[in-house]
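Asker: I'll drop the sequence and a predicted model, then ask my questions.
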Amino acid sequence: MPISSKRVLAAGVAVVAAGAGLSGCRSSGAENVDDSAHPSMTIMVGGIDKVIYLPAKLAENLGYFKDSGVDVTLKTEPAGAEAENLLIANKVDGVVGFYDHSVTLQAAGKCVESVVQLAKVPGEAEVVSNDADISGPSDFDGKKLGVTSPGSSTDYLTQYLATKNGVDTSDYTTVTAGAGSDFIAAMQNDGIDAGMTTDPTIAQVEKQGLGKVLLDMRTEEGTKEALGGLYPAASLYMDCDYVEQNPETVQKVATAFVKTLQWISTHSPAQIAAEMPEDYNGGDPALYEQSIKDSMPSFTDDGVMPEGGPETVLDVLGTFNPDVEEKKDDIDLSKTYTTQFVENAG
């Protein structure tokens, strides 16, 4: 069922305007930035303090963008759907967000592709309030379910889990719960019965005794159990034309991200946390380190798309998204990602 026909509520979260804070953030568009001696790129991150997108800020803090010879400006937009819109509007050059947007956009006649696959699983969990009578997705009927925003990947996954377990998407209420303190407040104030979120929010919910993890998609095992296969999620995706016109610049950025993924795979949560901005830990360094530890299994160590992953994403989206379902047989998954740049990053 299309999102427009679903019941959607806001949990006291302000909607961020797509153009907010972007007056100095104009995409290069059709310009060939490869011609510049010091190429630059603006990347929008769908929630820069989320652990699933940690490689973006870490790459900057480790100096890997600079080492690769490219000036990268990181911006943040809390909802992945809004980040996607900014890319389509040529307001940014790339997005650190979920790979599944590449599939839904192809169904809409647009071409974007993942150039670095940061994660092989969503790195998310469905957390349930202690006051809610929910033992599985089959209990979603009549419940208020939190997502980052309508059209976000958390919304996609929630719809799939409901549909797969016999609950129509019109039978529950979608609540825009955001993440972090907004999500916590929604759960504390009975704004949601359950919700899809990431670390460090997951760890905060558990520590405060507000709820528990129902479905854990931070690991390969949990993701396969919930979705039937690996679900490649966090990625760096860009407009296909931009990639074609600026291969040297894209290569520099991809190399920086691959070096970062390799660094993550050889360092401890404490060492990783030490390289991140102090305010990302929310005043609880130990909790932040635990969040990183719990999410580390989701990351790739080479930026390569996991085998069979795109097929799982297409199957999931084709279950509830009418646009994808209608064009499922025509979608060319090979155009939704490329391994060219990560293979050349060595």
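Answerer: Cool, got the structure.

Asker: For the rest of this, base every contact and every neighbour count on C-alpha atoms.
Answerer: Fine.

Asker: What segments of this protein are strands?
Answerer: For the chain, applying DSSP state E gives strands covering 8-10, 40-45, 71-76, 94-98, 112-117, 124-129, 144-147, 173-176, 194-198, 211-217, 234-239.

Asker: Packing partners of the fourth one?
Answerer: Spelled out, that is strand 94-98. If you count contacts as 3 or more CA pairs under 8 Å, 6 or more residues apart in numbering; DSSP states H and E, strand 94-98 packs onto strand 40-45, helix 80-88, strand 234-239.

Asker: How about the second one?
Answerer: Helices and strands in packing contact with strand 40-45 are listed as strand 71-76, helix 80-88, strand 94-98; criterion 3+ CA pairs under 8 Å, 6+ apart.

Asker: Other residues contacting the shortest one?
Answerer: Residues outside strand 94-98 that contact it (CA atoms under 8 Å, 6 or more residues apart in numbering) are 41-46, 53, 56, 80, 83-84, 87, 153, 232-239.

Asker: The longest one too?
Answerer: Outside of helix 80-88, the residues that reach it under the criterion CA under 8 Å, 6+ apart are 18-19, 44-47, 77, 92-95, 97-98, 101, 149-153, 238-239.

Asker: Stretch 129-136 too?
Answerer: With CA under 8 Å, 6+ apart, stretch 129-136 has contacts from 128, 139-140, 187, 192-194, 209-212, 214.

Asker: First-to-last residue distance for that stretch?
Answerer: As for stretch 129-136, its first-to-last residue distance stands at 12 Å under the measure CA to CA, to the nearest Å.

Asker: okay, pairing it with this:
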Amino acid sequence: MILGRKLRLLAFVLAGAAVAATGPAAAQTKVTGGVAAFNEALLPVFTARDKGWFKDEGIDLELVDFKGGGPAVQALAGGSIDVCFCAADHVIRLRARRLPAVILIGLDTFHSYALVAKADAPYKDLADLKGKRIGITAPGSLTDNTIRYSIKTLGLNPDRDFELSGAGGGAAMQAAIDSDRVGAGLAILTDIANMMRKPGAYKIVLDYRTLPYPSFAGLALESWVKSNPKAARGFARAVAKAMDALDKDPKLAEAMIAKMYPNFSPELAAEVARSAVARAPKGGIVTAESIDNLNKIVIASDDSLKPVTLEQAFDASLLKN
């Protein structure tokens, strides 16, 4: 079974406290980060934390766990967290609420979910699930937006022709699929890698994992960036430094994934590490193509929203030396 996300986050909180306790005394800016979904895209964040690179930038990073992107972005909007580790979908939604947000740094080049069902389920594609319950992580999340977009491309209504049910992520989503509480559920790529190691147990009904998309990023409100320019720049710089180190040292990536997922076998940890490094955007840069796909999917779920440009969505200046 996948280790509880809260236990994994607690382990890194304690590790970060140990680094701070042994390091030189220096003024640190506390930055609270909300984690919408624990997955391999967080690898550079935890690497920067483990290596003390946030501390070097004068940042004390505290992580808080959330059950999906919806609750995490509510915390961001309310000011209880400074950075949201979540899908960039929320840049559009927050701008519509007159709370403009930006991507500080991209963490994944592609969409990070696939629709998974038990291997013996009769569903071959999304249309076969008409009238069935589909598991999403939470309302308003990347999984919610994505499945609504796909349903609409079939000419169907996501609220009338399907039942979308918040099932959480990780072990909770897997349990919903296993118990038939959902006909299929949207699972994140790290969990899929673990689930697929059980031969003949699961199958992919619809795969989004090669679609260019800013599915995981560090988001912050523009107001926070303007009030904390040094912390915002230092945060982006520390994560970018970790991305570069992981790209150059596969063994570092494997070791960090093993820390993030202590129940993973060495073989699975190596597989996930390779995937995480390969999927990470070079230097944390977000592309125009991914923002185009972002606009298509998010606006399909709510046509009252307005598209964003790359310049509005991503503050590339933070990554410049």
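Answerer: Here it is on my side, so go on. As the structure is a prediction and not an experimental result, all values here were calculated from the model.

Asker: quick revisit: what's the closest of the strands of structure 1 to residue 290 of structure 1?
Answerer: strand 194-198 (12.6 Å; CA to CA).

Asker: can you tell me the mean distance of the closest one from structure 2 after alignment?
Answerer: Comparing strand 194-198 of structure 1 with its match in structure 2 after superposition yields a mean distance of 1.4 Å (mean CA distance after the TM-score superposition for structure 1).

Asker: Show me what that strand is packed up against.
Answerer: strand 124-129, strand 144-147, helix 153-164.

Asker: Apply 7 Å and report the result again.
Answerer: Packing partners of strand 194-198 of structure 1 (3 or more CA pairs under 7 Å, 6 or more residues apart in numbering; DSSP states H and E): strand 124-129, strand 144-147.

Asker: which of these is buried the deepest?
Answerer: Across these, averaging neighbours per residue (mean count of other CA atoms under 10 Å) puts strand 144-147 on top, at a mean of 28.

Asker: Give the aligned range of that strand in structure 2.
Answerer: Aligned by TM-score structural alignment, strand 144-147 of structure 1 falls on residues 133-136 of structure 2.

Asker: That stretch against structure 1, how far on average?
Answerer: Here stretch 133-136 of structure 2, set against structure 1 after superposition, deviates by a mean of 1.3 Å using mean CA distance after the TM-score superposition for structure 1.

Asker: returning to that earlier point: most neighbours among the contacts of stretch 129-136 of structure 1, which one?
Answerer: In terms of neighbours by other CA atoms under 10 Å, the contacts of stretch 129-136 of structure 1 top out with residue 194 at 29 neighbours.

Asker: which ones are touching it?
Answerer: Counting by CA atoms under 7 Å, 6 or more residues apart in numbering, residue 194 of structure 1 touches 126-129, 144-146.

Asker: give me that answer again for 6 Å
Answerer: Residue 194 of structure 1 makes contact with 127-129, 145, according to CA atoms under 6 Å, 6 or more residues apart in numbering.

Asker: which one in structure 2 is aligned with it?
Answerer: Using TM-score structural alignment, the partner of residue 194 of structure 1 in structure 2 is residue 184.

Asker: Would you check how far apart the most centrally placed residue in structure 2 and residue 273 of structure 2 are?
Answerer: Among the residues of structure 2, the one closest to the centroid is residue 216, at 3.7 Å (CA atoms, centre = their mean). Separation of residue 216 of structure 2 from residue 273 of structure 2 (CA to CA): 16 Å.

Asker: try residue 70 of structure 2
Answerer: From residue 70 of structure 2 to residue 273 of structure 2 the distance is 27 Å (CA to CA).

Asker: between those two, who's got more neighbours?
Answerer: Neighbours per residue (other CA under 10 Å) separate residue 70 of structure 2 from residue 273, with residue 273 holding more: 26 against 20.

Asker: Next up, the contacts around the more buried one.
Answerer: So residue 273 of structure 2 contacts 253-254 (CA under 6 Å, 6+ apart).

Asker: re earlier: what would the strands of structure 1 look like in JSON lines with distance to residue 163 of structure 1?
Answerer: Below are these laid out as JSON lines (distance: least, CA to CA, whole Å):
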{"stretch": "strand 8-10", "distance to residue 163 of structure 1": "17"}
{"stretch": "strand 40-45", "distance to residue 163 of structure 1": "29"}
{"stretch": "strand 71-76", "distance to residue 163 of structure 1": "31"}
{"stretch": "strand 94-98", "distance to residue 163 of structure 1": "21"}
{"stretch": "strand 112-117", "distance to residue 163 of structure 1": "27"}
{"stretch": "strand 124-129", "distance to residue 163 of structure 1": "15"}
{"stretch": "strand 144-147", "distance to residue 163 of structure 1": "14"}
{"stretch": "strand 173-176", "distance to residue 163 of structure 1": "14"}
{"stretch": "strand 194-198", "distance to residue 163 of structure 1": "15"}
{"stretch": "strand 211-217", "distance to residue 163 of structure 1": "15"}
{"stretch": "strand 234-239", "distance to residue 163 of structure 1": "23"}
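
Asker: out of these, nearest to residue 288 of structure 1?
Answerer: Closest among those, once you apply CA to CA, is strand 194-198, at 12.1 Å.

Asker: ok now that closest one, how far from the chain's centre?
Answerer: 13 Å (CA atoms, centre = their mean, to the nearest Å).

Asker: coming back round to it: who wins for proximity to residue 338 of structure 1 among the strands of structure 1?
Answerer: That would be strand 112-117 among the strands of structure 1, by CA to CA, at 5.4 Å.

Asker: how about the closest one, which residues of structure 2 does it hit?
Answerer: Counting by TM-score structural alignment, strand 112-117 of structure 1 sits on residues 101-106 of structure 2.

Asker: Report the separation between residue 43 of structure 1 and residue 97 of structure 1.
Answerer: Residue 43 of structure 1 is 10 Å from residue 97 of structure 1, by CA to CA.

Asker: More neighbours: these two, which one.
Answerer: Between residue 43 of structure 1 and residue 97, counted using other CA under 10 Å, the more crowded position is residue 97 (30 against 24).

Asker: No further questions, thank you.
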